[in-house]
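# Need coordinates for the following:
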Amino acid sequence: MAEYKAPLRDMRFVMYDVFNVAEQWSQWPSVRETVDQETADAILEEAAKLASRTIAPLNRSGDEEGCSWNDGQVTTPEGYKDAYQLFAEGGWSGLGGNPVYGGMGMPKVLAAQFDEMVCSASLAFTLYPSLGAGASLAIDAHASDELKEAYLPKMYSGEWAGTMCLTEPHAGTDLGIIRTKAEDNGDGSYAITGTKIFITGGEHDLTDNIIHLVLAKLPDAPSGPKGISLFLVPKFLVNEDGSLGESNKLACGSIEHKMGINASATCVMNFDGAKGYLVGEPNKGLNAMFTMMNYERLFVGIQGLGSSEMSYQNALEYAQDRVQGRSANGAVQKDKAADPLMVHGDIRRMLLNMKALNEGGRAFSTYVAKQLDIAKFSQDEHEKEKASALVALLTPVVKAFLTDAGLESCVAGQQVFGGHGFIREWGQEQLVRDVRITQIYEGTNGIQALDLLGRKIALSGGAYLETFLSEIRNSVHSDDEFADELLSSVDKLEELTRKLLAQSKNDPNVINSACVDYLNAFAYVAYGWIWSLMSKTAGRKLAEGSEDSSWLEAKQITARYYFKRILPRYESAAAAALSGTDELFSLSPDQF
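Below you'll find the model as predicted:
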């Protein structure tokens, strides 16, 4: 298995050259005081060391050992405690946290690159601190000052971890039917009772305390999603002086035995009158939770990207070293019995697919992260409003498409290895197993597609889409290499959307039936724009006499490959989306 090497050159290219984030940071007072390009580069360098030297070496051993559960206690694999301690001591748990409570206050664009690195190194390990970061985001946005002061400093320091407790045995995506209840104790706290499942990091031995964010219903709550409240429920109660008190009335009933991410404890959590504290307003729990959802779903998309980047690095190294067969043009290594795999067109096809999807995904996720930063830090209300609309539109795309592409690329990397890709020692089979969950949790990719077409586009009358397509059109110049193809694909996507919305007026099943194909079609066009931007930026830097000419030329060649070999996938996705629902609903249940 290849040693993980963080793609810092590409990260810097996307951040500074394509999207000019350093210049933007200098315009925002709260960010300008915290970070500049020099500081960001130093953070990226240290993050790369942490990922490659501390986290990556634990990936295979952690998978093989897994977590163990004994009488409510979870033990993580050997080496995890030490690695987590280094992670916490480096301040990484509070990278994007509020500086008022001890966070570093870094913009999401920078945190997104860090997220990719640690996900490439070990997805299972990274889930522990990432859930704490997500919980901290919701607490910072919606909790009282007292709760923020009591919990955020310890969470940002990594001394305490966090979770999100949403799913119940009978309620997955449909949170409106949850049964966990909350009863007022009369002293500002609530008694939380119920069972939550699939809770990542619900119990472990890495931190002194675990802070659970739990969705529950008050006795007089309205039915459905509008009756859900959010509560902060600590594993150990916290005394007034900040010290840990007695155990709360909650326990881990078991851990799941899973296909992948075996070193990440996926827990059944039982709350038996546990003391909790209301976060935000009563019956507004989903609003509070959705504050962090855009960040979390971007992070899950990046999990797919990180896994596929590791798969690409493995496959590329193997293809360059492994000798099999001869080049179609004649022997390349005439003094050897065979040529490297790299001489074969199909091997190059798989590698270039991976490279185009990975680099496109890195730039696309960085663009979405930039919009999150604009919405948070900009002082221009119009700019903030536009960025928020783009985040709403693109979050389901980045979550679903990057994770679908992640599995595709992990499988392709395994295929490059042939039979060795099926063998544990090379690491490829673990990547396939681990990345699979990213398409499922934080809202399955089908739910993301339904959110995109049904909520973000149909309910807005296409307004969100128009904002994005206008941005693409305004960025294209007639002399751009891909101008005609890109603008044509934008027109096609706009027409596809119009036709689907028209169909849906007469057939209520259209949105649900077409949404996944529509999301894919949307993503291929979005990536086309992203690749056009990167190619144009590479051309500009070449014209300026950059010393990195070979790397920049490779960027342009990969852009051409994307437009010739991957963007055409749009046509089949669009045709499927428009095919109607007759066949889908003609079969009776017993005919399936």
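# Could you use CA atoms for every contact and neighbour count after this?
Noted.
# Remind me which helix or strand residue 372 belongs to.
If you go by DSSP states H and E, residue 372 is part of helix 345-377.
# repeat for residue 395
Counting by DSSP H and E, residue 395 is found in helix 381-416.
# buried set for stretch 18-33?
For stretch 18-33, burial by neighbour count (16 or more other C-alpha atoms under 10 Å) applies to 18, 19, 21, 22, 24, 25, 26, 31.
# sorry, back to before: between helix 381-416 and the helix holding residue 372, find me the angle.
Helix 345-377 and helix 381-416 are oriented at 160 degrees to each other (axes from the mean of the first three to the mean of the last three C-alpha atoms, to 10 degrees).
# which helices and strands does helix 345-377 pack with?
helix 108-121, helix 285-321, helix 381-416, helix 510-543, helix 549-561 (3 or more C-alpha pairs under 8 Å, 6 or more residues apart in numbering; DSSP states H and E).
# chain center to that helix, what's the gap?
Between the mean C-alpha location of helix 345-377 and the chain-wide mean there is a distance of 12 Å, by C-alpha atoms, centre = their mean, to the nearest Å.
# now swap in stretch 26-33 and tell me
Using C-alpha atoms, centre = their mean, the mean C-alpha position of stretch 26-33 is found 26 Å from that of the whole chain.
# again with stretch 267-274
27 Å.
# Contacts for that stretch next, please.
Applying C-alpha atoms under 8 Å, 6 or more residues apart in numbering, the contact partners of stretch 267-274 are 190-203, 233, 248-256.
# need the contact list for the closest residue to residue 119 other than its chain neighbours.
In this structure, residue 119 finds its nearest non-sequential neighbour in residue 306, 5.0 Å apart by C-alpha to C-alpha, 6 or more residues apart in numbering. The contact partners of residue 306, by C-alpha under 8 Å, 6+ apart, come to 116, 117, 118, 119, 120, 121, 406.
# this one as well, want them side by side:
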Amino acid sequence: MPVYKAPLRDTRFLLNEVFDFPEHYRNLVNGAEATPDMVDAILGECAKLCEEVIAPLYHSGDEEGCHLENGEVRTPKGYKEAYEAYVAGGWQGLSHPVEYGGQGLPMSLGALKQEMMGTANWPFSMYPGLSLGAMNTLMQHGTEEQKQTYLVPLTEGRWGGTMCLTEPQCGTDLGQVKTRAEANPDGSYAISGTKIFISSGEHDLTENIVHIVLARLPDAPKGTRGISLFIVPKFLPGEGGALGPRNGVSCGALEKKMGIKASATCVMNFDGATGFLIGPPNKGLECMFTFMNSARIGTAIQGVATAELAYQGALAYARERRSMRALSGTKEPDQVADSLMHHGDVRRML
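Next up, the predicted model:
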């Protein structure tokens, strides 16, 4: 398996020479601090983390996968330590507001961080990646109390986040959502139902997991116009930021997958779990689009990351593999054959 090397030279060229990001950042409200020297230093430190800590876990994590033990998901060996290093560096809140624990830098810089992490180890990157969507949703639609309670620990990386849409009977057609939300006397809601294909639904990397859940109120209109959005934490928040009691949400099973096995994809059961409404009643799908749009950006980054890793692997193989002699003449006379890099069509493709 190829050793990942962050493409810093290409990245710097694109930022500085092609797209003129220094000028772009100067014109942003939150871009004043993103000087060329700072951006270069951030990219260098991110590359170091990805190359030395995160990338080495890709192959072993895929072989080991995640395991469900007594309702708790165990991530592969080394994942907890790698995530702790990620959190210690302040990477989760790189592009989120300072008032909620972030560094307030431009979103494009955060996207570059995601690209490096995703290329180094996509399954690992999905854990903090899902949290970013939850953070963006709370930023756009949460109350100030919800932001202080949930957004701050999410931004710090102490808590994780998920997006809970799909159910056994519906995926794309969310008008068929059956998960119920019934009002409690204290203003919260009791959430009951099952969600499937939930990335990062349960794991041991963070002390709490904040589920962003689509559910239906008893008097809701039919179809997508009757869906509301709720915060359902694994542990209810306690006093002073401490964790309270375990909520009524659990992982019923891990999905069996062809790849990204180190990323926990879960069946999640909500058994009267306490939830808190985000945004107006019956406007949940509109609010959830904030999360979905974050996920779409993440999917685009996944495409770039996959292509970059495939390219690096192909390049390494072409340099090592020897086959016949180059049509233009022998290039490595001291070897039994020339490497693939000396064959014209291989060079063209790479």
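# one step back: make TSV out of the helices and strands packed on helix 345-377 of structure 1 and add distance to residue 95 of structure 1.
Below are those laid out as TSV (distance: least, C-alpha to C-alpha, whole Å):
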stretch	distance to residue 95 of structure 1
helix 108-121	7
helix 285-321	14
helix 381-416	21
helix 510-543	27
helix 549-561	30
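# Tell me which of the ones you listed lies nearest to residue 43 of structure 1.
Residue 43 of structure 1 sits nearest to helix 108-121 of all those, at 8.6 Å, using C-alpha to C-alpha.
# And the lengthiest strand in structure 1 against structure 2, how far off on average?
Under DSSP state E, the strand in structure 1 containing the largest number of residues is strand 266-279. Mean deviation of strand 266-279 of structure 1 from its aligned counterpart in structure 2 after superposition (mean C-alpha distance after the TM-score superposition for structure 1): 0.4 Å.
# Double-check that residue 186 of structure 1 belongs to a strand.
No - counting by DSSP: H, G, I helix; E, B strand; the rest coil, residue 186 of structure 1 is not part of a strand but coil.
# helix, strand or coil for residue 162 of structure 1?
Strictly by three-state DSSP, residue 162 of structure 1 counts as strand.
# residues in contact with it?
Here residue 162 of structure 1 is in contact with 129, 131-136, 155, 201, 210-213 (criterion: C-alpha under 8 Å, 6+ apart).
# 6 Å instead, please
131, 132, 135, 210, 211, 212 (C-alpha atoms under 6 Å, 6 or more residues apart in numbering).
# State the helix or strand in which the last one lies.
Taking DSSP H and E as the criterion, the element that holds residue 212 of structure 1 is strand 209-216.
# That strand vs structure 2, average distance?
Comparison of strand 209-216 of structure 1 with structure 2 after fitting gives an average deviation of 0.4 Å (mean C-alpha distance after the TM-score superposition for structure 1).
# so where is that strand in structure 2?
On structure 2, the counterpart of strand 209-216 of structure 1 by TM-score structural alignment is residues 208-215.
# from the middle of its chain, how far away would that stretch be?
That offset, for stretch 208-215 of structure 2, works out to 15 Å (C-alpha atoms, centre = their mean).
# ditto for stretch 198-214 of structure 1
That offset, for stretch 198-214 of structure 1, works out to 20 Å (C-alpha atoms, centre = their mean).
# cool, and stretch 90-108 of structure 2?
With C-alpha atoms, centre = their mean as the basis, the mean position of stretch 90-108 of structure 2 lies at 15 Å from the chain mean.
# first to last residue in it, what's the distance?
Stretch 90-108 of structure 2 has its terminal residues 16 Å apart, counting by C-alpha to C-alpha, to the nearest Å.
# Which of the residues in it are classified as buried?
91-97, 100-106.
# quick one: residue 262 of structure 2 and residue 268 of structure 2, what's the gap?
On the measure of C-alpha to C-alpha, residue 262 of structure 2 and residue 268 of structure 2 end up 18 Å apart.
# average offset between the strand or helix carrying residue 10 of structure 2 and structure 1?
In this assignment (DSSP H and E), residue 10 of structure 2 forms part of helix 8-13. Its aligned residues in structure 1 lie a mean 1.5 Å from helix 8-13 of structure 2 after superposition (mean C-alpha distance after the TM-score superposition for structure 1).
# Tell me the helix or strand right after that helix.
Counting by DSSP H and E, what follows helix 8-13 of structure 2 is helix 21-26.
# That next one against structure 1, how far on average?
Averaged out, helix 21-26 of structure 2 is 1.5 Å away (mean C-alpha distance after the TM-score superposition for structure 1).
# returning to what we had before: for the strand holding residue 212 of structure 1, give me every contacting residue.
By C-alpha under 6 Å, 6+ apart, strand 209-216 of structure 1 touches 160-166, 180-182, 228-235.
# Counting only strands, which of these make the cut?
Those of the contacts of strand 209-216 of structure 1 lying in strands (DSSP E): 160-165, 181-182, 229-234.
# Find me the equivalent region of the helix holding residue 10 of structure 2 in structure 1.
Going by TM-score structural alignment: helix 8-13 of structure 2 matches residues 8-13.
# Contacts only, for residue 247 of structure 1.
Contacts for residue 247 of structure 1 (C-alpha under 6 Å, 6+ apart) come out as residue 236.
# From residue 152 of structure 1, how far off is it?
Remark: distance between residue 247 of structure 1 and residue 152 of structure 1 (C-alpha to C-alpha) = 20 Å.
# swap in residue 266 of structure 1?
24 Å.
# what about those two, which has more around it?
Per other C-alpha atoms under 10 Å, whichever of residue 266 of structure 1 and residue 152 has more neighbours is residue 152, with 26 against 23.
# Structure 2: which residue goes with the more buried one?
So residue 152 of structure 1 corresponds to residue 151, using TM-score structural alignment.
# Can I get the buried residues of stretch 18-33 of structure 1 in CSV including distance to residue 218 of structure 1?
Listed next are those as CSV, based on distance: C-alpha to C-alpha, whole Å:
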residue, distance to residue 218 of structure 1
18, 48
19, 46
21, 44
22, 46
24, 44
25, 43
26, 46
31, 39
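# Sort out which one of the residues you listed lies nearest residue 333 of structure 1 for me.
Of all the buried residues of stretch 18-33 of structure 1, residue 18 has the smallest distance to residue 333 of structure 1: 39.2 Å, by C-alpha to C-alpha.
# I'd say residue 97 of structure 2 and residue 104 touch.
Yes - counting by C-alpha atoms under 6 Å, residue 97 of structure 2 sits close enough to residue 104 to count as a contact (4.6 Å).
# how close does the residue minimising distance to the centre of structure 2 sit to residue 302 of structure 2?
In structure 2, the centroid-proximal residue (C-alpha atoms, centre = their mean) is residue 129; its distance is 1.4 Å. Separation of residue 129 of structure 2 from residue 302 of structure 2 (C-alpha to C-alpha) stands at 11 Å.
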